[in-house]
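A.B. asks: return atomic coordinates for the entry below.
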Amino acid sequence: MTPFAVAGVQMHVNALQPNVDGMIHRLDVLMARFPWTQMVLFSELAPFGPLPRFSLPLRNETLERFREAAAKHHVWLIPGSMFETAEDGRVYNTSTVIDPRGEIVAHYRKMFPFRPYEAGVEAGTGFCIFDVPEVGRFGLSICYDIWFPETTRQLTAHGVEVLLHPVLTGTTDREAELAIARATAAQFQCYVIDVNGLGAGGVGKSCVVDPTATVLHQSGGQEDMFPLELDLDYVRRQRETGMKGLGQVLKSFRDRSVDFPVYDRASGADAYLHSLGPLEIPQQGSRAGLDMGETPEIARPEPELFKGAAVPEAVNRTSGGPAPARERDERETTPSTT
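C.D. replies: Predicted coordinates for the structure are as follows:
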């Protein structure tokens, strides 16, 4: 067994004044109550809330306070994230990993800002992977990143065993996000530590999920501190023998017989996606996507781009869109010859 104790802190976040003192106070309380904790994770944008106007340079006085707190308690500390103003003036949503000596191990810029709502925030392009000596490999993603499984795919392909996931979700899609957290744990056979805030920081419902998609802890809508001892050997066992002795997902992906042309932007395989219109906030009375006219003409990639992959029967061979209803009806009522 390789045990490691990780605690999430779900706390009220104020949008108009700093929350840093409250974070450090809660860290002090957590470590007094649960001194065996080895890593602490706060929610996305916990220090200053969700307004980019409170953005700071990457190295700042607040980060120094968090470094001191980590060293004081001898814990790994991920203090959520903060808006960062880069040297070129662009703003990122950036998380920092601090080790038990108070040293900065890594910075991570959110790869998928919640566009179109998170306007004016740039997307990061680098991944965050770090090792806890004699324990295992950890990765970091922020909120909306997890909706794109490619992000976790990249992390786990490099051996990440625990996904740290600070979020700020105060919207009606929180239940969907919880389902995604469980699916991510199962798909990639890893722990998922998902920490949301309260107030301006979210609706709570933080969770910890193990590599079999079992929810180990689920917070409600109140403040919560939840330290749990993880077993990273359990991750390795699941990946080697399959989830509950069943699906060996990572090895099956490794041994795949197909590559995916949709990831080649020049292939044309994503032509349909370009028909969906601009990425913008819906307006009152919007009829977007409800046009009852003809299906727009969509360029279909050349057959060789599929590299032998089967084309679904319900795809119109000329436009790439749905087959006409009459054609579908004829197929559905014709006995199979196979």
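
A.B. asks: going forward, measure contacts between C-alpha atoms and count neighbours the same way
C.D. replies: Fine.

A.B. asks: and residue 253, how far is that from residue 196?
C.D. replies: Noted for residue 253: a distance of 31 Å to residue 196, by Cα to Cα, to the nearest Å.

A.B. asks: neighbour-wise, which of these two wins?
C.D. replies: residue 196 (33 against 12; other Cα atoms under 10 Å).

A.B. asks: list the contacts of the more buried one.
C.D. replies: 10, 42-44, 166-169, 202-206 (Cα atoms under 8 Å, 6 or more residues apart in numbering).

A.B. asks: neighbours around the closest residue to residue 98 other than its chain neighbours, how many?
C.D. replies: Among residues not flanking residue 98 along the chain, residue 104 sits closest, at 4.5 Å (Cα to Cα, 6 or more residues apart in numbering). For residue 104, the neighbour count with other Cα under 10 Å is 16.

A.B. asks: repeat that for the one 10 residues further on.
C.D. replies: One way to gauge burial is a neighbour count; for residue 114, by other Cα under 10 Å, it gives 14.

A.B. asks: next one: residue 106
C.D. replies: 15.

A.B. asks: measure residue 232 to residue 82 for me?
C.D. replies: 29 Å.

A.B. asks: let me see the ranges of the strands in the stretch 1-150 of the chain.
C.D. replies: Secondary structure of the stretch 1-150 of the chain, counting by DSSP state E, counting those that start in this stretch: strands at 3-10, 12-13, 39-41, 76-78, 82-85, 91-98, 104-109, 128-132, 136-140.

A.B. asks: identify whichever of those lies nearest to residue 25.
C.D. replies: If you check each of the strands of the stretch 1-150 of the chain against residue 25 by Cα to Cα, strand 3-10 wins as the nearest, at 11.4 Å.

A.B. asks: next up, for comparison:
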Amino acid sequence: MSRYLPILLVQAPSRRPGTDASLDGFEHEIATHLSDFGPGFEPRRMVVYPELHLCAAEGTPEERTALLESIAEPLNGSRIRRLGAIAARLGVWLLPGTICERGEDGHLYNTAPVFSPDGELVAAYRKCFPWRPFEPYRPGKRFEVFEVPGVGRVGLAVCYDIWFPEVSRQLAWMGAEVIINQAATTTCDRAQEQVLVKANAIFNQVFVVSANVAEPTGVGQSLIVDPEGRERAAMSGASAGILTDVLNLDEVERVRTFGTAGLNRVWSQFRADDPVLELPMYEGRLDPRRLS
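C.D. replies: Take a look at the predicted model:
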């Protein structure tokens, strides 16, 4: 049986953080999008929103930081509980966009939560590479993958993380066959990001789903890329809209077995008797005995 993962990517403008009523509106919006599709894939359908979709902050650096300080919540706070309830009522895998988390150490983190169709918080990834000096967040210090039962493993990378190839490579080593990249790019470098999305897919022979924020603040241009770096679906502009696709994760195995373009099998490169390649920059090494 093929391992299908239905994706509903929402390219939407950021929302100002507010009351529970604003989350009611968020739930209604998702339900409206889902109503256009017949049954058959629930509870496998995955709904993906852009970075900080529910926690937009504008103004001067001081104003942004003050607002974020005022809305930050721990992962056991009311916002997380409400989002889990939304996922359960709609019966979907919900990635609502990153949120402003108050860590147990008191610092702010740009955190991507993931909720199962049962409403469980199954993953929470703290962005490792905040875009400085704009973002006031502390960087996370661990990578995050989660399992969709019967389908496969999904990894998380937030916006600027995609510029650092170590993130996607580590997620792939952890078994991710799909990487979700939630972004809030408002600047003129989205064209370069699209290249990086494709490059990370090619380097690691994985699907990459990149959801970016819509106008008036964001530049949009969300896209879904296959394990050979080809666009499966894309938004050409910044207008609000949705992308839908059904990813067959067996394609990852096909590409890794036969190679990108039927040629390049990077996951079969190493042999057990190859020399160890030292990586002094990382105080680590590539040991073929662990990769072959």
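
A.B. asks: on that earlier part again, neighbour count: residue 232 and residue 82 of structure 1, which is higher?
C.D. replies: Neighbour tally, residue 232 of structure 1 and residue 82, criterion other Cα under 10 Å: the higher count belongs to residue 82, 28 against 21.

A.B. asks: surely that one and residue 48 touch.
C.D. replies: Yes. When contacts are counted by Cα atoms under 8 Å, residue 82 of structure 1 is listed as touching residue 48 (6.9 Å).

A.B. asks: which residues touch the counterpart of the residue nearest to residue 98 of structure 1 in structure 2?
C.D. replies: The pairwise alignment with structure 2 assigns residue 104 of structure 1 to residue 121, based on TM-score structural alignment. Going by Cα under 8 Å, 6+ apart, residue 121 of structure 2 touches 84, 113, 114, 115.

A.B. asks: what number of residues lie near the aligned partner of residue 155 of structure 2 in structure 1?
C.D. replies: When structure 1 is aligned by TM-score structural alignment, residue 155 of structure 2 is paired with residue 139. Residues near residue 139 of structure 1, counting by other Cα under 10 Å, number 23.

A.B. asks: cool, residue 95 of structure 1 as well?
C.D. replies: Using other Cα under 10 Å, residue 95 of structure 1 has 26 neighbouring residues.

A.B. asks: how about it, what's its match in structure 2?
C.D. replies: Residue 95 of structure 1 maps onto residue 112 in structure 2, by TM-score structural alignment.

A.B. asks: if I pick that match, what's in contact with it?
C.D. replies: Taking Cα under 8 Å, 6+ apart, we find residue 112 of structure 2 in contact with 51, 95, 97, 98, 99, 123, 124, 125, 126, 127, 156, 158.

A.B. asks: distance check, it against residue 166 of structure 2.
C.D. replies: 19 Å.

A.B. asks: for the equivalent of residue 142 of structure 2 over in structure 1, give me its contacts.
C.D. replies: Using TM-score structural alignment, the equivalent of residue 142 of structure 2 in structure 1 is residue 126. By Cα under 8 Å, 6+ apart, the residues touching residue 126 of structure 1 are 108, 109, 111.

A.B. asks: scan those residues and report the most crowded one.
C.D. replies: residue 109 (26 neighbours).

A.B. asks: that one and residue 93 touch, don't they?
C.D. replies: Yes. The criterion here is Cα under 8 Å, and residue 109 of structure 1 meets it with residue 93 at 5.6 Å.

A.B. asks: so stretch 84-91 of structure 2 aligns onto which residues of structure 1?
C.D. replies: Following TM-score structural alignment, the aligned partner range for stretch 84-91 of structure 2 in structure 1 is 67-74.

A.B. asks: what comes up buried for the matching stretch?
C.D. replies: Across stretch 67-74 of structure 1, burial judged by 16 or more other Cα atoms under 10 Å covers 67, 68, 69, 70, 71, 73, 74.

A.B. asks: mind listing what the last one touches?
C.D. replies: For residue 74 of structure 1, the contact set (Cα under 8 Å, 6+ apart) comprises 38, 99, 100, 101, 102.

A.B. asks: for residue 38 of structure 1, see how far away the second one is.
C.D. replies: Distance, residue 99 of structure 1 to residue 38 of structure 1, using Cα to Cα: 10 Å.

A.B. asks: what is in contact with the two at once?
C.D. replies: Common neighbours of residue 99 of structure 1 and residue 38 (Cα under 8 Å, 6+ apart) are 74, 75, 76.

A.B. asks: didn't the last one look like it was pressed against residue 103?
C.D. replies: Same thing as residue 76 of structure 1. No. Using Cα under 8 Å as the test, residue 76 of structure 1 is too far from residue 103 to be in contact (9.5 Å).

A.B. asks: tell me which of these two has more neighbours.
C.D. replies: Remark: of residue 76 of structure 1 and residue 103, residue 76 carries more neighbours, 26 against 15, as counted by other Cα under 10 Å.

A.B. asks: for the spatially most central residue of structure 2, helix, strand, or coil?
C.D. replies: Nearest residue to the geometric centre of structure 2 (Cα atoms, centre = their mean): residue 180, 2.7 Å. The three-state assignment at residue 180 of structure 2 reads strand, by DSSP: H, G, I helix; E, B strand; the rest coil.

A.B. asks: just to revisit the earlier point, which two among the contacts of residue 121 of structure 2 are spaced furthest apart?
C.D. replies: In terms of Cα to Cα, those reach their longest pairwise distance at 84 and 113, which sit 9.7 Å apart.

A.B. asks: sorry, back to before: for the residue nearest to residue 98 of structure 1, give its distance to residue 39 of structure 1.
C.D. replies: 14 Å.

A.B. asks: so for residue 214 of structure 1, which of the strands of the stretch 1-150 of structure 1 sits nearest?
C.D. replies: Per Cα to Cα, nearest to residue 214 of structure 1 of the strands of the stretch 1-150 of structure 1: strand 3-10, 16.7 Å.
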